[in-house]
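Novice: Mind looking at a prediction? Sequence and model below.
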Amino acid sequence: MVDPPIFGSFCASMVVLSLLRLSSAGDTLSSVQSIKEGETLVSQGRKFELGFFRAGSSKNTFLGIWFAVSPEAVVWVANRNSPLNDSNGTLKISNEGELVLLNQSKSIIWSTNSTKVLGNPVAQLLDSGNLLVLRESSSSGSVDYSWQSFDYPSDTILVGMTLGWNLRTGIEHHLTSWRSTEDPSPGDYTYRYKIDRLPPQLEMVSKGSVKVYRTGPWDGVKLGGLSLGVNPFINPVFVYNATDAYFAFETEITARSRLSPDGVMQLHILLNGSTKWYLTYSLPNDPCDNYGRCGANGMCRLNEIPRCLCLEGFTPKSREEWDMHNSTEGCIKKIPSNCSRDEDFKKLSQVKLPDLVDFELFKNMSLEECRIECLKDCSCTAYANSDIRGAGCLMWFGDLIDTREIDAVDNGQYLFLRLPASKLDSIRSPSKKLLTITVPSAILGLLIMGMALSIIWKRGMKKRGLPSEMDDIDLPLYDFATVAVATNHFAEENKLGAGGFGSVYKGSLTTGQEVAVKRLSKYSGQGLNEFMNEVLLIARLQHRNLVGLVGCCIEGEERMLIYEFMPNKSLDYFIFDHDRSSSFEWKKRFDIISGIARGLLYLHQDSKLKVIHRDLKTSNILLDADMNPKISDFGLARNFQGNETEAKTRRIVGTYGYMSPEYAFDEKFSVKSDIFSFGVLLLEIVSSKRNRGFQHPDHHHNLLGHAWLLWSEGRATELIDESLCDSVVGSQAERCIQVGLLCVQKFPEDRPTMSSVVFMLANEGATLPLPKEPGFFLERSSGSSDASIVNEASYTFNVITVTLPVGR
């Protein structure tokens, strides 16, 4: 950073412009006027000027706005994507009331394209640098405009502009660099206020997906980790509320903040009476600002040698690379987490919190509750307070990316890093160390007592008919009488639903906890093996996007699973009902998609068991009170051992419409079978239509085929549920459709892994591969809306049967 008292010399790389100016009009363009090359508009106070220019030696011409006293400082360009290659451009107001730019043949190459129509429109350039299309002045003095240039920034922010979102209109303001100093067309770098993941943060990316820099997340008052230094001229503004989310700056002097073609955010000021710009600040500002400078689980320290250090409890992934000062490969855990009660957290002070890659936000959770919940989840690696003013919990799962020390006291935050007991000994207080020395004798006595109780408990298990696999599962066992009382003796009014397995009842335990009791029917095709499969698997799987198992009951012929109660039922209850679907806005749907993806990633990769669900569908996605998705029903699930990647079953199980081709035809299943089901589910969420039974007047394809046809013709957005028109983020929905099509490709090897799916969903700028034809992409007979490619007589669908029923 350049020291503020002496601003330093201005970079010589500033654009040298050739202005095509002969005469200046006023600040307003009426419907009977036009501006040609060589003519300009000048704001009333003569601060800004609008006209045609050429950048450097380029022969292309652009319409732009620049500082009147500094013509080389262009702040806005209209036709960035459509340069004029001749000298006959014309700016005028069309008969429709839009501001249009015409080329030599009078074709429109750029327009304001506003949906609002005004009577007697004029274009006016203000002293703020804002160009407006507004109604010609009336006696009322009110300003009614249909379009403004401040809503469509190029590479520069001025005072009065914002970088972020107007949440009422859905308009986003972000910056895109020039291609080069001689080419104002959109370049490789973008700088934007990301709100698709809460809390929001500012991010700079290169070539659409590669992160270059980011601030820390919003901490309730400001953007964490953003140190703008001591600058007497500039006052940064941070806003995040129900209607706005943006960053801006205030100043009494002339200033501009510009994203350079080489990806540096620069703040320039112009002192009174001077025509020379001074660079006062730039981002990235120091080596630690470079995104992921020290790799995964590394800490960047600006004033230390070496600069990169592994977080405590981690070691370099490649010691050889690390010793050569190449830390990009990052660090890995020395001792994998075993979820023991001896684990706890070390408090790291004054840090920029890690990137929001795999995380969860709980707005109303206290810091202590956050600690407890993080300890419960084996995959939770760290937590922090999301709002420095009070409640709010952020939890990270997996690697911690882009963590750094912060010098400025008011911009750093606390991060609580999960560590095993052996690593925490050095930070325990003397009293705790003394306690560690004195309690073993007491523990020994408790162990002896525990062994005796264990023997008694196991005998009780055998009497109840529970297998020995339950020995190492810490799961409460309830007797039949307790469950009967909790459900009011399985009263009909407490019945939540039913299926091939039996019925589900709402209940309330004596502790007051609400539960859902899954009671197997005596006539169910599901037996003890399948029941135990679900118990053993879900009791060992702990993740915020998997349904929680409270306990079970086996007594006589009764077999019951007791789950945490999900007040918002299942996903299909909302998206396939017209009225409920219309109120199910896009952000809620995308959060659910992301949550399901994270839960599936945990099953496939991050849990101790490698689990294939085999029956992923909308009815098996339950929603809690906050509409967080929970994957449920593990009766058909199968876990893989070691390097096992594929298995073959003797009998097809699951639900038609969600099955992958290799499973339905060849009886083979793998993690790619689940990914196919996820793709179906994703397309159903976007469209609010079922894959099975889908009908269209123009063809007889299922939903997958319909989505493929639309995508192939460049009409993917037509798949989006019409009720989402007011809430949908178009680019996000299109990304979901493309990811869904990638997941349902015919051949398993073409489908992405869940880690790739999570990355593609979370990174809007990431470049996605092109999908190939989906599985089951064949015309059905027009005589039946429910016709299938497979011969249903040859398979058994929705049968509760598994090949290897016991989770290991």
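Specialist: Arrived safely. Numbers count the residues shown, from 1 in each chain.
Novice: make it CA atoms for all contacts and neighbour counts henceforth
Specialist: Will do.
Novice: mind listing the helices for the stretch 201-350 of the chain?
Specialist: Here the stretch 201-350 of the chain has its helices, by DSSP state H, counting those that start in this stretch, at 319-323.
Novice: Then the stretch 501-650 of the chain?
Specialist: Secondary structure of the stretch 501-650 of the chain (DSSP H, counting those that start in this stretch): helices located at 528-540, 571-575, 578-582, 586-601.
Novice: Could you give me the buried positions within the longest one?
Specialist: It refers to helix 586-601. For helix 586-601, the buried set under the neighbour-count rule, 16 or more other CA atoms under 10 Å, comprises 586, 589-601.
Novice: And for the first one?
Specialist: By neighbour count with 16+ other CA under 10 Å, helix 528-540 contains the buried residues 528-540.
Novice: between those, which is nearest D425?
Specialist: Out of the buried residues of helix 528-540, the one with the shortest distance to D425 is R540. That distance is 28.1 Å, counting by CA to CA.
Novice: separation between the closest one and L549?
Specialist: As defined by CA to CA, to the nearest Å, R540 lies at a distance of 10 Å from L549.
Novice: and what of T436?
Specialist: Per CA to CA, T436 is found 33 Å from L549.
Novice: same question, Y240
Specialist: When CA to CA is the yardstick, Y240 and L549 sit 37 Å from each other.
Novice: Looking at these two now, which is surrounded by more residues?
Specialist: More crowded of Y240 and L549, by other CA atoms under 10 Å: L549, with 23 against 20.
Novice: Below is an additional structure, to be compared with the one above:
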Amino acid sequence: MGTHKRNPVFLLLASLTFLLFSFAQFCRAVNDTIRQGETIRDGHILKSENNYFQLGFFSPVNSTSRYVGIWYTFDQKAVVWVANRNSPISDRNGVLRIEVEGNLVLRDGNNNLVWLAPVSSLANNTAARLHNSGNFVLSRNDSIDDSDANTALWESFSNPTDTFLPGMRVPVSSKLGVSKPYRSWKSATDPSPGNYSMGVDPNGGQQIVIWGKEGRRWRSGQWNLQFFIGIPYMSNNVSSFHGFKISLPDETGTMYITYKPPTQDLFRFVISWEGKERQLKWDDDKKWLPLQSEPDPDNKCELYNYCGNYATCDRSNSRRICNCLEGFKPKFQDQWDQENWSAGCERKIQLQCQSTNRTSRENGKPDGFKKLKCTKLPDLATLLPSEENSEACGKRCLENCQCKAYAFVTGIRCMVWTGDLIDMQHFQQFQQAGNFQFFYRLHHSELDGGRKISNLVIVIICVVVACFLVASLWLLWRYKKKVKVSSMPCCKDDDVEIFDVSKSKRKEFSADLSGPSDILIDENQDNGPELPIFNFSVVAAATKNFYEGNKLGQGGFGAVYKGELPGGKEIAVKRLSGKSGQGLEEFKTEIILIARLQHRNLVRLLGCSIQGEEKLLIYEYMPNKSLDNLLFDATKKAELGWRTRLNIIEGIARGLLYLHRDSRLRIIHRDLKASNILLDAEMNPKISDFGMARMFQGNQNEANTVRVVGT
């Protein structure tokens, strides 16, 4: 009887004990620390005190393999560290724990060792804590709350995978040599070590380098105490990168690159599995935004020494991205003509100091230097910090015949190059402290603009020029032709680049149009903006004879090509296909409408050209192409944030409001779609393609059409 009375008490105590144990296990699952004898099983996590980071087991997308890693609480796909990236666990029985000897280990369900934190010395009483910075630190139990890295027995920050986080320290030392602490994932879903690594090369000025299987793939340029001079957007946005610092050398001569964010925002720097260095910031829109424009996969200039030695790579040059330095020529011209630039360039004239003729070497005019601006400095420089200014640096280089070039950069001081000049890139602009000057060595005759011309040749040239001027003046007096710019399109061929159309021809031209003609004969319209007529040969030359590589897109009425006029202005040329449904009527309609309509959200027509069956429209060039290229591309549509989308919507609405209500005539586009919305460099929308448009009288509200058109 007494035994039965005690059973409920015993059961109650047992239940309380079980609940307390379970509560302790639960508390441990959300704690930021694991102590000796404790474990983290698959399904349990550690959380940093600020709840920014979590540590536990995870599986990549489309994978059943289990890894121990650290990720952001608000974005579990953003994994910043992986422990067992070489040894995944095949089931969910893995255990992370601190064993009796004090070491941090990962074991699978069969108690096999999968991963071990490498430490130089152990302590019997240890603990591991996930800090607010995302650093997982193993230290003695009595110093577990100490953030000083010197007290750590082991830390994830010193054993990174593919991500650099604020608070990490990257060692830089000429004695230690090149450091490659960051290794990419093998693929987007495989965290095992990939094909690319990222680190710091301390030789010739500290710079970040990405290596591939065949060696260097990309480099940042040298550090000038403010930013890396080979990354132009860093110089233009120094505030975002102010957190980068390089410490003073310690007792071993080692310096450390660190990053402290200038704001409370979250930042991370990743070497992606494709070999790209990405710099990301967590945005208010709850997504990672790049600190700079996303790398352009078609930008070959980012590839290391893409143009070869003694050549610069310029992605803005639409004709040829690789160009030899002045005074140099392609090493193999036939390969150069086939756009194979890997062999690079060689000197046209040997340097004076290298001449085999001793008399010429000693008595001839010395070599000099050519100045070059807005250029990513070559790789493999030698530092001469003792030289205090550019003049002293240049003199030091001139004294050494092996010196090919020099530069004096604030924060780095004197830099000289005794080897080949490699991996040079031209930038459109390089602001702030990056606006340094680079000087490379040339034979003196190259600096004088070529060999001296004899006096006889000069006299002959002067006589020829004088005769030419006299003949030109006589022709001007004889013919007295005036060059006028036409204000409306014309439908005939001409031999000049631009010509005029009389008002009578305009009226005759307007008579062929369907719909109201008062857009042409209105008394105010004749005083409207003038429209140049271009010769077909000029447009063909601007587009490289409609080269397929310049093709921007293909529409129902023909192709659109990118071109460049002799003055350097970029244009977009719409070449109407003879097989298209758009004939001369639609062609005239589009010319008249766009030429007369002036609004910031309507594409601007620069001119037109007609020769035989060829009908060309010349527009302003829109670098971001059409809206459909972004909307329907899985990778590019990420560039369209909600603010940008709203601005595009508002711009389209403003353009339509102008067409429907505010312009002199009511105009209905009838073919409005994403491919007919063009985007300029600032992502401002502009409505284009008015070939289907219909014009109405100012007081007209409806009309009938005789055929089906539009989208």
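Specialist: That came through fine. What you are looking at is a predicted structure, and each value in this text was computed from that prediction instead of being measured.
Novice: quick one: TM-score?
Specialist: Once the chains are laid over each other, their TM-score by TM-score structural alignment, normalised by the length of the second structure reads 0.52; 406 aligned residues with a CA RMSD of 3.4 Å.
Novice: quick revisit: got JSON lines for the helices of the stretch 501-650 of the first structure, with distance to W396 of the first structure too?
Specialist: Output for those, formatted as JSON lines (distance: least, CA to CA, whole Å):
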{"stretch": "helix 528-540", "distance to W396 of the first structure": "20"}
{"stretch": "helix 571-575", "distance to W396 of the first structure": "25"}
{"stretch": "helix 578-582", "distance to W396 of the first structure": "31"}
{"stretch": "helix 586-601", "distance to W396 of the first structure": "12"}
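Novice: Compare the ones you listed and report which one is nearest to R638 of the first structure.
Specialist: Across the helices of the stretch 501-650 of the first structure, closest to R638 of the first structure is helix 528-540 (CA to CA), at 8.3 Å.
Novice: wait, what's in contact with the residue nearest to G412 of the first structure when sequence neighbours are not counted?
Specialist: Nearest-residue entry for G412 of the first structure: Q350, 4.1 Å, with adjacent residues in sequence omitted and distances by CA to CA, 6 or more residues apart in numbering. Contact partners of Q350 of the first structure, counting by CA atoms under 8 Å, 6 or more residues apart in numbering, are 405-409, 411-414.
Novice: Counterpart of A78 of the second structure over in the first structure?
Specialist: Taking TM-score structural alignment for the superposition, A78 of the second structure sits opposite A73 in the first structure.
Novice: tally of neighbours for that match?
Specialist: 19.
Novice: Which of the helices or strands spans it?
Specialist: Using DSSP states H and E, A73 of the first structure sits within strand 70-77.
Novice: What is the mean deviation of that strand from its aligned residues in the second structure?
Specialist: When the second structure is superposed, strand 70-77 of the first structure averages 0.7 Å from its matched positions, counting by mean CA distance after the TM-score superposition for the first structure.
Novice: Apart from its neighbours in sequence, what residue is nearest the match of A78 of the second structure?
Specialist: In this structure, A73 of the first structure finds its nearest non-sequential neighbour in W66, 5.6 Å apart by CA to CA, 6+ apart.
Novice: try V105 of the second structure
Specialist: According to CA to CA, 6+ apart, the nearest residue to V105 of the second structure is L116 (4.6 Å).
Novice: any idea how far that neighbour is from V137 of the second structure?
Specialist: With distances taken as CA to CA, L116 of the second structure is found 14 Å from V137 of the second structure.
Novice: What segments of the stretch 301-450 of the second structure are strands?
Specialist: Shown for the stretch 301-450 of the second structure, the strands assigned by DSSP state E, counting those that start in this stretch span residues 311-313, 322-324, 328-330, 345-347, 368-373, 375-376, 382-384, 405-409, 413-417, 424-426, 437-442.
Novice: Can you add mean neighbour count and give those strands back as JSON lines?
Specialist: Written out in JSON lines, the entries for the strands of the stretch 301-450 of the second structure read as follows (neighbours: other CA atoms under 10 Å):
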{"stretch": "strand 311-313", "mean neighbour count": "28"}
{"stretch": "strand 322-324", "mean neighbour count": "23"}
{"stretch": "strand 328-330", "mean neighbour count": "20"}
{"stretch": "strand 345-347", "mean neighbour count": "20"}
{"stretch": "strand 368-373", "mean neighbour count": "17"}
{"stretch": "strand 375-376", "mean neighbour count": "24"}
{"stretch": "strand 382-384", "mean neighbour count": "17"}
{"stretch": "strand 405-409", "mean neighbour count": "26"}
{"stretch": "strand 413-417", "mean neighbour count": "23"}
{"stretch": "strand 424-426", "mean neighbour count": "25"}
{"stretch": "strand 437-442", "mean neighbour count": "21"}
